[in-house]
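Q: No sequence on hand, only this structure:
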C-alpha cells in the first residue's frame, strides 16, 4: 500500500504517492500522471509497479499551480486538466520529475521514468533532458520535441486507433528515434491502460504493454 510523501523541488514542496515493494527494490520509477492528476487510477498504477519489485513514486505535478488535483474523465475534467498542464508547462514538470528521481536515488537505486498521456510526453523529455531511461504511453504531445536526441534507452507504446497519435505521428517517432523500442497495439485507442475507464481500456493491450515495460526496466535498471 502506498503513502503520501512530500518532495522538495525547486518549485516548493510537492506531494507524491510512494509505493514500496515487499522486498528489496530492483530499481526505482518516477510515475508521471495523466492530465487528471494523481488520482485513484494513477495511485493504483504506482502500486502495480511496486508489486513488480520497484520503488515507485508519482509526484503531483500540478501542485505548483493547484494542490490536490484529482479529476474525473468527463469533459469538465479533460478541459481543466488541459488548462492545468498548459499553466504548469513542461519545464516545471521536468524539474519536479528530476526532484522525484533524486529522492529515489537516495539508496543508490537506478531510476527510470514511465508516463501516461501528457505524462508520456513528460517521460520522453525526462529522457532527452534528464538522461533517464523512459517509457512513454501514448504521449500525444511529443512530436514538437522529436528533434531532441535520446540520452538513454526509450520505449514508446501507441494505440493503433488513437486519434491523438495518427499513423504519421507514430512514424515520425520511429523515424526520429530508430534505436528506440516502439509498439503499436491493434484495437487500442488512447488511454488503453486506464482500467477504470471502460470507454478507453483495452485489457489485452494493457497487459502486453505492461509486460514489455517491465522487461524494459528489468534490462535498464538491474
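A: Nice, I can see it. Just so it is clear, the structure is predicted and the values come from calculations on it, not from any experiment. Residues are numbered from 1 along each chain as shown.

Q: C-alpha from now on. contacts and neighbour counts both.
A: OK.

Q: So which elements touch the top helix by length along the chain?
A: For the chain, the longest helix by residue count, based on DSSP state H, is helix 75-104. If you count contacts as 3 or more CA pairs under 8 Å, 6 or more residues apart in numbering; DSSP states H and E, helix 75-104 packs onto strand 3-9, strand 27-32, strand 54-59, strand 111-116, helix 118-130.

Q: do that again at 7 Å, thanks
A: Where contact means 3 or more CA pairs under 7 Å, 6 or more residues apart in numbering; DSSP states H and E, helix 75-104 is packed against strand 3-9, strand 27-32, helix 118-130.

Q: what distance separates it from the centre of its chain?
A: 11 Å (CA atoms, centre = their mean, to the nearest Å).

Q: Likewise for stretch 122-132?
A: 11 Å.

Q: ok so, going back, arrange the helices and strands packed on helix 75-104 in a markdown table, one row each, with mean neighbour count as further columns.
A: As requested, those are arranged in a markdown table below (neighbours: other CA atoms under 10 Å):
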| stretch | mean neighbour count |
| --- | --- |
| strand 3-9 | 15 |
| strand 27-32 | 28 |
| helix 118-130 | 26 |
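
Q: Turn these into TSV, including distance to residue 41.
A: TSV is the format used below for these (distance: least, CA to CA, whole Å):
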stretch	distance to residue 41
strand 3-9	14
strand 27-32	12
helix 118-130	14
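
Q: Out of those, the one nearest residue 50 is which?
A: strand 27-32 (8.9 Å; CA to CA).

Q: closest to residue 156 out of the helices and strands packed on helix 75-104?
A: Using CA to CA, those put helix 118-130 closest to residue 156, at 8.6 Å.

Q: Give the next helix or strand downstream of the closest one.
A: Following helix 118-130 in sequence order, the next helix or strand is strand 134-137 (DSSP states H and E).

Q: ok, and here's another one to check against it:
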C-alpha cells in the first residue's frame, strides 16, 4: 500500500484535537474530509498519534541502567515516579526530572528517562497525574485528566520533586528538568516556582507568563518546532522578557519540524535530525550546568 500523504492541515487538526477543543469524533470527521475518505483517515490517524508498541531505544531490562518505580512526598499527598540511574555510576551525579507530555507517564517517557540516565545523570520521570490516581493505560482518558489538574498544585509537586532529588544519596544536589509538550510548559512553570532548579530544557512547551520571568533563576534551553504556530506565537514576548531581565537562555527553532518532533513513537511528526540535534544540545547543557 502506498504511504498516504500527510499534510500540514492534518497535523494541525491533530494538534487541535490533542491540545485544544476538538473531540475525537470531530477530529475524525475533519481528517476524513482532508484525507478524502473515512478509510484514508483511519490509516492516517495512527500515523499522527503516538504508537505505544514502538520499540524502546533503551530496553527496560538494559543492564546499563538501574530502574525502579518509586513514591515520594509531593506538595500535597504522594507522588509516583520512575527513577533511573547508570548501573556503573561512581560518585554523585547531577539529577534530571523528565516531564511527560499530556499522555502521562507512559512507556515512551520511561524510555527517555533511561536514555538520560545513560548520559550520566540520575533521571526521574514523575507521574504528574498522581493526584488523580496516576496515569491510566488508556491515553485518551489520560489526556482528559490533564484538564482536571490544578496548576498551582502541579507546580508544588514539581518543587517537591526537586527536593526529593536533591536529597538522594546518588545526587550531587544539582537538579535540572526537561519536558516535552505539556512537560515543556511545566518546565517553564517550574523555573518560575523554584529557585532551586538549576537548568531547564523545554521542548515545544508553553512559555511562562512574562510577568513571572523575574522569578526565574534557572538557565533555560528552549527548543521549538518550526511548524508549530500555536506554541510559537509566544516565543517573541518570552524572549523579550528574558532578555530584559538578564536571564540566561538559549532558543533554538528547528525549521520544518513539527510539534512533538522528539517523540519517535509518532511516525508522522518525529523528525530524527531535529531530535538528535536537540538531544545533543540538551545533554551538553545539562553536563555544563549540573556537573
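A: Structure's in. What do you need? Because the structure is a prediction, the values reported are computed rather than measured.

Q: what's the closest of the helices and strands packed on helix 75-104 of structure 1 to residue 214 of structure 1?
A: Nearest of these (CA to CA): strand 27-32, 10.9 Å.

Q: Report all helices and strands that the closest one contacts.
A: Against strand 27-32 of structure 1 (3+ CA pairs under 7 Å, 6+ apart) you get strand 54-59, helix 75-104, strand 111-116.

Q: Okay, angle between the longest one and strand 27-32 too, please.
A: If I follow you right, that is helix 75-104 of structure 1. 150 degrees (axes from the mean of the first three to the mean of the last three CA atoms, to 10 degrees).

Q: now swap in the last one and tell me
A: Here strand 111-116 of structure 1 points in a direction 30 degrees away from that of strand 27-32 (the same axes, to 10 degrees).

Q: For residue 244 of structure 2, grab the count of nearby residues.
A: 11 (other CA atoms under 10 Å).

Q: about what we covered before: mean neighbour count, the helices and strands packed on strand 27-32 of structure 1: which tops it?
A: Greatest average neighbour count among these goes to strand 54-59 (a mean of 29), per mean count of other CA atoms under 10 Å.

Q: How about the contacts made by the residue at minimal distance from the centre of structure 1?
A: Geometric centre of structure 1, nearest residue: residue 115, 0.9 Å, by CA atoms, centre = their mean. Residue 115 of structure 1 makes contact with 31, 32, 33, 122, 123, 135, 136, 137, according to CA atoms under 7 Å, 6 or more residues apart in numbering.

Q: The fourth one corresponds to which position in structure 2?
A: Think residue 122 of structure 1. Aligned counterpart of residue 122 of structure 1 in structure 2: residue 186 (TM-score structural alignment).

Q: Check the gap between its match and residue 45 of structure 2 for me.
A: 27 Å (CA to CA, to the nearest Å).

Q: what does residue 289 of structure 2 give?
A: In terms of CA to CA, residue 289 of structure 2 sits 40 Å off from residue 45 of structure 2.

Q: same deal with residue 277 of structure 2?
A: Going from residue 277 of structure 2 to residue 45 of structure 2 by CA to CA gives 27 Å.

Q: Between the two, which is the more surrounded one?
A: Legend: neighbour count by other CA under 10 Å for residue 277 of structure 2 and residue 45, higher for residue 45 (19 against 12).

Q: which bit of structure 1 covers the host helix or strand of the more buried one?
A: Applying DSSP H and E as the criterion places residue 45 of structure 2 in helix 38-48. Mapped onto structure 1 using TM-score structural alignment, helix 38-48 of structure 2 covers no residues at all.

Q: Give me the helices and strands touching that helix, please.
A: For helix 38-48 of structure 2, the packing partners by 3+ CA pairs under 7 Å, 6+ apart are helix 24-35.

Q: list the helices and strands the helix it packs on packs on?
A: Using 3+ CA pairs under 7 Å, 6+ apart, helix 24-35 of structure 2 is in contact with helix 8-19, helix 38-48.
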